[in-house]
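Engineer: predicted model and sequence follow; I will ask about them next.
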Amino acid sequence: MHIRRSHDEIAANRARYEEHQRQGLNATPKALPGKSDKPAASIAEDRIIHREIIPGGWYWSTRVKANEVLRISLDQGLSTLSLIAWNAADTTERLNLPDTVKVQWTTGLAKGRVIFSDMGRVMFSIVEDSCGAHDVLVGGSTASSNAKKYAGANGPALRNTRDNFVLLATKAGLDKRDIPAALALFAPVRVDADGKFHWKPELVQQGDYVDLRADMDMIVGFSNCPHPLDPNPVYAPNPVTVTRIEASAPSADDLCRTATPEAVRGFENNAFAAL
């Protein structure tokens, strides 16, 4: 049954929402850390569990354990790498970008922020980030978007993120319905006052990197395909390096765990689920 609400009720609900938003924004640090320094700090060889170079157009998946770090780096030129993830112990729990945005009152993911699951738990902490230009709104490419964007090219030969993730999920024993919305790393998408998306290439440079700490055991999938808004008319994604780094326990004053009340609650949910 459809319930028709009065203008006064709608206005009251909006006022409560805006007050809740104001409190949330006021509780957030006025300034999270700036961008991470470049070049990225070197990694001791004995701490590297695995290093994978994902060719342009291809995909890769890996299992990670809690407190391991994934360094994703643009060592060979610019490219957008899309990411999805599932809880390794229960794949019905998965990456949830809408909740990540709503809970933290921002679409800007950068150093000090966290990424939530659909169970209100923290999946990743962004412990280092040299660019802060990542897309949580548009999503990855599809066969249709490739066909429109690369007119006249050999469509079937141009791999896309949606099909890559279907293959990846199938190999993990999952279905395409299990694929969550993808986080696009190194995708400099910005939204103007009119709600229009814009691609800002100056925000990403070769040598940029992101360090994502896993905050639970996970299956993580990647797809290295051009972003739908990337204006380059040539399909030419560069290889992206993903380095899996040995786990080390975060400190008690770990930035991502303490920066915001929302993150604190998320980590409390992680601890409760582990009991």
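Structural biologist: It's in.

Engineer: when you work out contacts or count neighbours from here on, use the C-alpha atoms and nothing else.
Structural biologist: Noted.

Engineer: ok, now which ones touch the residue nearest the centre of the chain?
Structural biologist: Compute the mean C-alpha point of the chain, and by CA atoms, centre = their mean the closest residue is L183, 3.5 Å away. Each residue near L183 by CA atoms under 8 Å, 6 or more residues apart in numbering is listed here: 82-84, 97, 134-136, 139.

Engineer: measure it to A27 for me?
Structural biologist: For L183, the distance to A27 (CA to CA, to the nearest Å) stands at 25 Å.

Engineer: in the chain, which spans are strands?
Structural biologist: Using DSSP state E, the strands found in the chain span residues 48-54, 59-64, 69-73, 81-87, 114-116, 122-129, 183-185, 189-191, 197-199, 209-214, 218-223, 240-245.

Engineer: ok, which of those strands comes nearest N270?
Structural biologist: Of all those, it is strand 122-129 that lies closest to N270, at 6.8 Å by CA to CA.

Engineer: next up, a structure to set beside the first:
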Amino acid sequence: MTPAATPNPTLTPAHTHEVPGAVAWSAPVRAGRTVTLTALADGANATMLMIGADRLDRLNIPDTLKSQMSARIKPGMVLMSDRGLALATVTASSLDWHDCLTGALPDQLLLLELTKHGFGEADLHACINFFSKVSVADDPRASLTYVPDHAHAGDTVTLRADQDLLIFLSTAPHALSDEPAAGVAVQIETPAHTDDPELREEATRALRLTRELIA
């Protein structure tokens, strides 16, 4: 069984990488490891796709939001797959809003990174835009609009992998933003010990099912 997460675990350094602005990057992450993203400049955006290492489980944004009664990604949420399993848990963040409604900028960055692992355009599913926020515009269509000045250099978000994963990251600007691309630092670590944050019942069930399968 994968150990669970504390808000401030003691971590053992494993891997650190800086992803410049307007670049794509990918990496495997073992179950139980944490991934911390740090904005290197104001207005950074980190678009992330997530696929289980067995290639069966894909991040399902509608199920993740619906089951946890949210329209945003925030700390204390489990990122669920299309089979209802836990891919990762958001254990901490300096921001309480990460966009997952507007998708990725169609700049081919994520698609090019996916092809390195044998995936294609059909695998370019819904994603999370870490460090970005959108709101409803004051227009007749109630369209979504990008919220400027939401994220600043030094803002962080930490995920715990709840099963072996492949993560894909693009630092292209948010699709609704006119701000320049900014870099993001990625730190993958092995926690000495972690406990689950407070979660909704649906999220706890997804974690339990996942741990039963990978135990």
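Structural biologist: Perfect, I can see it now. Not measured: the values here are computed from a predicted model.

Engineer: re earlier: I'd like the contacts of L183 of the first structure as JSON lines, with neighbour count and distance to A110 of the first structure appended.
Structural biologist: Listed next are the contacts of L183 of the first structure as JSON lines, based on neighbours: other CA atoms under 10 Å; distance: CA to CA, whole Å:
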{"residue": "S82", "neighbour count": "28", "distance to A110 of the first structure": "16"}
{"residue": "L83", "neighbour count": "24", "distance to A110 of the first structure": "15"}
{"residue": "I84", "neighbour count": "22", "distance to A110 of the first structure": "17"}
{"residue": "L97", "neighbour count": "22", "distance to A110 of the first structure": "14"}
{"residue": "H134", "neighbour count": "23", "distance to A110 of the first structure": "8"}
{"residue": "D135", "neighbour count": "24", "distance to A110 of the first structure": "11"}
{"residue": "V136", "neighbour count": "23", "distance to A110 of the first structure": "12"}
{"residue": "G139", "neighbour count": "19", "distance to A110 of the first structure": "18"}
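
Engineer: can you tell me which of those residues lies closest to I245 of the first structure?
Structural biologist: Distances from I245 of the first structure to those, taken by CA to CA, are shortest for L83, at 17.4 Å.

Engineer: list the contacts for the equivalent of that closest one over in the second structure?
Structural biologist: Superposed on the second structure with TM-score structural alignment, L83 of the first structure falls opposite M48. Taking CA under 8 Å, 6+ apart, we find M48 of the second structure in contact with 127-130, 167-170.

Engineer: ok, so of these, who is nearest E201 of the second structure?
Structural biologist: Of the contacts of M48 of the second structure, the one sitting nearest to E201 of the second structure (CA to CA) turns out to be I128, at 22.3 Å.

Engineer: what is the equivalent residue in the first structure for the closest one?
Structural biologist: Match for I128 of the second structure (TM-score structural alignment): L183.

Engineer: the first structure: which residue goes with I61 of the second structure?
Structural biologist: Taking TM-score structural alignment, the alignment pairs I61 of the second structure with L97 from the first structure.

Engineer: which stretches of the second structure form helices?
Structural biologist: Along the second structure, the segments classed as helices by DSSP state H run 61-67, 109-115, 201-214.
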